[in-house]
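Trainee: Compute the structure for the input listed below.
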Amino acid sequence: MMARLLSSASPIALVLTIAAAFPAAAADLTPAAPQSLPVAPVATADTPVFYATGYLWASALHGTTGTLPPLPPAEVNLSFGDILKNFDGGLMAAAEMRTGRWSFLGDVMFSQVSPDGNLPGPYRTGVELRSRSLTLQANALYRVYDGPAVDFDVGAGLRYWNLDNRVNVNASPVLPGIGYSENEAWVDPLVVGRIIARLGGPWSLTVVGDVGGFDVGSTLTWQMIGTVNYQWSEQLALRAGYRYLSVDYRAGDFLYNVQMQGPILGATYRF
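Mentor: Model prediction:
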């Protein structure tokens, strides 16, 4: 287990394992209010509406990573349970402002993992890894279609990635102590789309997707999220669904080519 985490040093995955929705996706889903509840105010240019979301994403991680050169790239195949074993903590939150046909969304995800173990062979000295991940996203969406049963939004966004990894090899009678760190950051431009379908009563379905990178940041990144939403009250909505995220970033010896997928849960509060 230590060998897999040490070679991959994949903190982003851990963030996303407990995160949901594409950045800000959990915040940007708003199902219709139940018939027995007052209808939520419509956002206008003069009366914007605000949403705050907390979410969880139980994601597995598969792919090839080399985020601690000079360690060679390694194939990674980690379940959600594997990642949680070394989880130190994190923060995931999203927000959305709607005004008229426009929606402006933001998302922050941060986590840290600290696996440890021993070098193989005769040295048997301890190795400690600290991996931190920060992901920020900002989107602007415009409602191009507003129908009685379906709404359709399109727009653009930016997704910022920062991977900060450090490895320490403890001193032993044979080897001196060794420390090495690596930090890599990039920004991916995105094209974003969102569909909201009202299913009747308090139920709705939301599908969100984006594609980007275009060799500006990563070579290619894309994701799809589908959630079923339940409007618990006028202010509170609950959601459950599935998310898939892929990213392929390369810079010299640094490689992060992974696919993350798993179920998501979220709750959104309207102010």
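Trainee: all contacts plus neighbour counts: C-alpha atoms, from now on.
Mentor: Will do.
Trainee: just how off-centre is the lengthiest strand in the chain within its chain?
Mentor: In the chain, with assignment by DSSP state E, the single longest strand is strand 178-200. Remark: strand 178-200 is offset 6 Å from the chain centroid, using C-alpha atoms, centre = their mean, to the nearest Å.
Trainee: Can you name the element that comes right after that strand?
Mentor: Next in sequence after strand 178-200, counting helices and strands by DSSP states H and E, comes strand 203-212.
Trainee: quick one: whichever helix or strand comes after that following strand to strand 203-212, angle?
Mentor: Going down the chain from strand 203-212, the next helix or strand is strand 220-231, by DSSP H and E. Interaxial angle of strand 220-231 relative to strand 203-212 (axes from the mean of the first three to the mean of the last three C-alpha atoms, to 10 degrees): 170 degrees.
Trainee: returning to that earlier point: flag every buried residue along the longest strand of the chain.
Mentor: Neighbour-count burial for strand 178-200 flags 186-198 (criterion: 16 or more other C-alpha atoms under 10 Å).
Trainee: Now do residue 6 against residue 66, distance only.
Mentor: In this structure, residue 6 and residue 66 are 10 Å apart, going by C-alpha to C-alpha, to the nearest Å.
Trainee: swap that for residue 181, sorry
Mentor: Distance from residue 181 to residue 66, counting by C-alpha to C-alpha: 13 Å.
Trainee: pretty sure residue 184 contacts residue 135?
Mentor: No - in this structure, residue 184 is not within contact of residue 135 by C-alpha atoms under 8 Å, at 12.0 Å.
Trainee: Under a three-state scheme, what state does residue 14 occupy?
Mentor: Using DSSP: H, G, I helix; E, B strand; the rest coil, the structure places residue 14 in helix.
Trainee: Return the residues in contact with it.
Mentor: By C-alpha atoms under 8 Å, 6 or more residues apart in numbering, residue 14 lies in contact with 59, 83, 84, 87, 111, 112, 113.
Trainee: structure for this one too, so we can compare:
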Amino acid sequence: MNIQKIFLLTAIALSSQIIFAENSFTESFKGKPKINANFYVFAADIDGTLSEGNIKYNADQPFSDTLKNLDQVYMGYLDFSKGDWGIYIDKQLVKTSKDESIYNIPLALETKLDQTSYGIYYQAYKSPTENSLKRPKLIFEPTIGIHHTEAEATVAALGLTKKVDINWNEFFWGARLRYNFDSPWNLASEVTVGAENTLSAHTYIGYNIPVFKRIINLRAGYRYFHQDYTSGNFRWDITEKGPVIGFNVPIF
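Mentor: Take a look at the predicted model:
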């Protein structure tokens, strides 16, 4: 199935929920606004290639090496919702630098990877609220958005320096699923597909802890992210995968 057909089916699914819902479109926004912040660490192993013209760099780096060469890192997720609708920003910024020798030739490498997703979702299905939980057990949310990637790499050897600096945007769509057990435990997962052959999938198990009348959700899981982007002589073919840990805090 090609991209256009998938996008059309996603659009139809979103539209049908609005048109045939018991409540009108305006009423789907009823409810108190909510903001949630999620901070996490993605312990990713990185595999793939970064190339421009005849210069090619093979990326095969476990998370332990990334941590050793880490200069700066930020990973966070901000979610704003009202009624059945929500918007979110998911940002990862990682900067590394290292000095090594290959065949006795000194080599310096600096990298910066900024990946930011801007999305919107709709609660297409919510199971009836259980009295013991005071929240739906099962929630299904189609989502669409824009994924922005900014990649920089600088390689210096033998007095020569080569810098690659490129950024691009791509449309993505997919779905999110949440399940609340009859206990503090919960599950969450998301799968999205990008127009530039990007695939993102992650799943978490969480545990709710009451802190000062707020519910803090501690989360642990696994994340897979693959991009294969080509523009002219530039190609970015990178896979990131590994465990994720973090916590979610309701701001209000």
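Trainee: where does the TM-score land?
Mentor: Aligned and superposed, the two chains score 0.78 in TM-score terms (TM-score structural alignment, normalised by the length of the second structure); 213 aligned residues with a C-alpha RMSD of 1.9 Å.
Trainee: Now do the shared contacts for residue 184 and residue 135 of the first structure.
Mentor: residue 162.
Trainee: and residue 78 of the second structure, what pairs with it in the first structure?
Mentor: Aligned against the first structure by TM-score structural alignment, residue 78 of the second structure finds its counterpart in residue 95.
Trainee: Would you state the helices of the first structure in chain order?
Mentor: Taking DSSP state H, the helices of the first structure run over residues 2-8, 11-17, 80-84.
Trainee: The second structure: matching residues for the last one?
Mentor: The reference is to helix 80-84 of the first structure. Taking TM-score structural alignment, helix 80-84 of the first structure hits residues 63-67 over in the second structure.
Trainee: ok, residues contacting the matching stretch?
Mentor: Under C-alpha under 8 Å, 6+ apart, the answer for stretch 63-67 of the second structure is 43, 44, 45, 46, 96.
Trainee: one more time with 7 Å, if that's ok
Mentor: 43, 44, 45, 96 (C-alpha atoms under 7 Å, 6 or more residues apart in numbering).
Trainee: ranking the residues you listed by neighbours, who comes first?
Mentor: In terms of neighbour count, residue 44 stands highest of the contacts of stretch 63-67 of the second structure at 22 neighbours, by other C-alpha atoms under 10 Å.
Trainee: what's that one in contact with, if anything?
Mentor: Residue 44 of the second structure neighbours (C-alpha under 7 Å, 6+ apart): 63, 240, 241, 242, 243.
Trainee: from these, which single one is nearest residue 4 of the second structure?
Mentor: Proximity of those to residue 4 of the second structure (C-alpha to C-alpha) peaks at residue 240, which lies at 26.6 Å.
Trainee: can you tell me which residue in the first structure aligns to that closest one?
Mentor: Matched by TM-score structural alignment, residue 240 of the second structure corresponds to residue 260 in the first structure.
Trainee: so residue 35 of the second structure sits right up against residue 82, yeah?
Mentor: No - using C-alpha atoms under 7 Å, residue 35 of the second structure makes no contact with residue 82, being 9.0 Å away.
Trainee: Pretty sure residue 30 of the second structure sits against residue 83.
Mentor: Yes - assessed by C-alpha under 7 Å, residue 30 of the second structure is found in contact with residue 83 at 4.8 Å.
Trainee: higher neighbour count, these two?
Mentor: Between residue 30 of the second structure and residue 83, residue 83 has the larger neighbour count (other C-alpha under 10 Å), namely 16 against 12.
Trainee: Residue 158 of the first structure maps to what in the second structure?
Mentor: Under the alignment (TM-score structural alignment), residue 158 of the first structure maps onto residue 146 of the second structure.
Trainee: Now do the closest residue in space to residue 267 of the first structure that isn't next to it in sequence against residue 227 of the first structure, distance only.
Mentor: Nearest residue to residue 267 of the first structure in three dimensions, chain neighbours excluded: residue 238, at 4.6 Å (C-alpha to C-alpha, 6 or more residues apart in numbering). Residue 238 of the first structure sits 10 Å away from residue 227 of the first structure, going by C-alpha to C-alpha.
Trainee: One more: residue 57 of the first structure?
Mentor: On the measure of C-alpha to C-alpha, residue 57 of the first structure and residue 227 of the first structure end up 12 Å apart.
Trainee: The second structure: which residue goes with residue 190 of the first structure?
Mentor: Residue pairing (TM-score structural alignment): residue 190 of the first structure is matched to residue 172 of the second structure.
Trainee: Now do the residue lying closest to its match once chain neighbours are set aside: how many residues are near it, please.
Mentor: Using C-alpha to C-alpha, 6+ apart and skipping the chain neighbours, the partner closest in space to residue 172 of the second structure is residue 194 (4.1 Å). Residue 194 of the second structure has 21 neighbouring residues, counting by other C-alpha under 10 Å.
Trainee: I'd assumed residue 171 was in contact with residue 194 of the second structure.
Mentor: Yes - under the criterion of C-alpha under 7 Å, residue 194 of the second structure makes contact with residue 171 at 5.7 Å.
Trainee: show me the contacts for residue 112 of the second structure.
Mentor: Neighbouring residues of residue 112 of the second structure by C-alpha under 7 Å, 6+ apart: 94, 95, 96, 151, 152, 153.
Trainee: Swap in 6 Å and give it another go.
Mentor: With contact set as C-alpha atoms under 6 Å, 6 or more residues apart in numbering, residue 112 of the second structure has these partners: 94, 95, 151, 152.
Trainee: any idea which of the residues you listed has the most stuff around it?
Mentor: Result: residue 95 is most packed of the contacts of residue 112 of the second structure (other C-alpha under 10 Å), 18 neighbours.
Trainee: Which residue is the nearest non-sequential neighbour of the aligned partner of that one in the first structure?
Mentor: Here residue 95 of the second structure is matched to residue 112 in the first structure, going by TM-score structural alignment. Nearest non-adjacent residue to residue 112 of the first structure, counting by C-alpha to C-alpha, 6+ apart: residue 132, 4.4 Å away.
Trainee: likewise residue 218 of the first structure?
Mentor: residue 249 (4.2 Å).
Trainee: before we move on, what about residue 210 of the first structure?
Mentor: If the residues on either side of it in the chain are set aside, residue 210 of the first structure comes closest to residue 192, at 4.3 Å by C-alpha to C-alpha, 6+ apart.
Trainee: roughly how far apart are that neighbour and residue 139 of the first structure?
Mentor: 8 Å.
Trainee: intersection of neighbour lists for those two?
Mentor: In terms of C-alpha under 6 Å, 6+ apart, residue 192 of the first structure and residue 139 are both contacted by the residues residue 156.
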